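Q: Sequence plus the predicted model coming up.
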Amino acid sequence: MRLASLGGSVEEKAFNAAVGQLIREIRTRSGLTQELLGRRAGLSRGSITNIEGGTQAPPLYRLVRIAAVLNVQPADLLPSLLPEEATGLPARHAADVASVWSGAEKLEDAHGQS
């Protein structure tokens, strides 16, 4: 999923909504309820509801736990932004995107993928 507009500054709300939508789509395909995802990730069902609705942004360590429960890479839960496209995001989100991309590249290198 790509954000609709990457031309200028991307609103934090739009970024959170895109992350939430990706989590919801993957959770639904995985056959998990919000309750079960929350329990396995150490969050309440209400937190999962808020994250999926875009009103709550999970800290990076929680995003990694959610990804592990969903059996995906953390980068799979972020909008398809290339590191250079993250420059319009609020600083903390741009840093998170860069961190996840860096981790994904290290995993790919370790597994001989490109």
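A: Right, received. Where do you want to start?
Q: from here on, contacts and neighbour counts on C-alpha atoms
A: Will do.
Q: quick one, strands of this structure?
A: With DSSP state E, there are no strands along the chain.
Q: now Thr81: how far from Gly38?
A: No Thr there; residue 81 is Leu. 26 Å (Cα to Cα, to the nearest Å).
Q: putting a second one here so we can go through both:
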Amino acid sequence: MEEQEFNAAVSRLIRQARARAGVTQEYLGRQAGLSRGSITNIEAGTQTPPLYRLARIAAALNMPTAELLPPLVPDETADLSARHAAGVSAVWAQAAELRGGHGEG
């Protein structure tokens, strides 16, 4: 998966999660400390949220950050920038730790 595809998938997952939560872009933005315009741009794929904003969006939607990331095989992070690859790896590690703590595999 290329970086552009990855970012588009993140945008789609955020939009879908917000719709499932039944909240507006305005509400999500307020809860995540962002403007409605930023949420609009993120969902449209014209703005990629840094990891700390992605985590804030996930918290505002009351869900784990990892659920806003598309599945990747760890080797595919080589196509991502170092910053994104490190962030994805960190979220994977946290998700694996959480799954391990709940007996899920």
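A: Structure's in. What do you need? Fair warning: this is a prediction, and the values are worked out from it, not measured in the lab.
Q: How alike are these chains, TM-score-wise?
A: Taking TM-score structural alignment, normalised by the length of structure 2 as the basis, the two superposed chains have a TM-score of 0.90; 105 aligned residues with a Cα RMSD of 1.4 Å.
Q: Now do the contacts for the residue nearest the centre of structure 2.
A: Centroid check for structure 2 by Cα atoms, centre = their mean gives Leu68 as the closest residue, at 3.4 Å. Taking Cα atoms under 8 Å, 6 or more residues apart in numbering, we find Leu68 of structure 2 in contact with Val10, Leu13, Ile14, Ala17, Leu54, Ala58.
Q: And the last one, what's its match in structure 1?
A: Okay, so that is Ala58 of structure 2. Using TM-score structural alignment, the partner of Ala58 of structure 2 in structure 1 is Ala67.
Q: how about the nearest residue to its match, chain neighbours excluded?
A: Pro74 (5.2 Å; Cα to Cα, 6 or more residues apart in numbering).
Q: what about Arg27 of structure 1, neighbour count?
A: 21 (other Cα atoms under 10 Å).
Q: Just give me the match in structure 2 for it.
A: In structure 2, Arg27 of structure 1 lands on Arg18 (TM-score structural alignment).
Q: Over to Gly38 of structure 1?
A: Aligned partner of Gly38 of structure 1 by TM-score structural alignment: Gly29.
Q: now swap in Gly53 of structure 1 and tell me
A: In structure 2, Gly53 of structure 1 lands on Ala44 (TM-score structural alignment).
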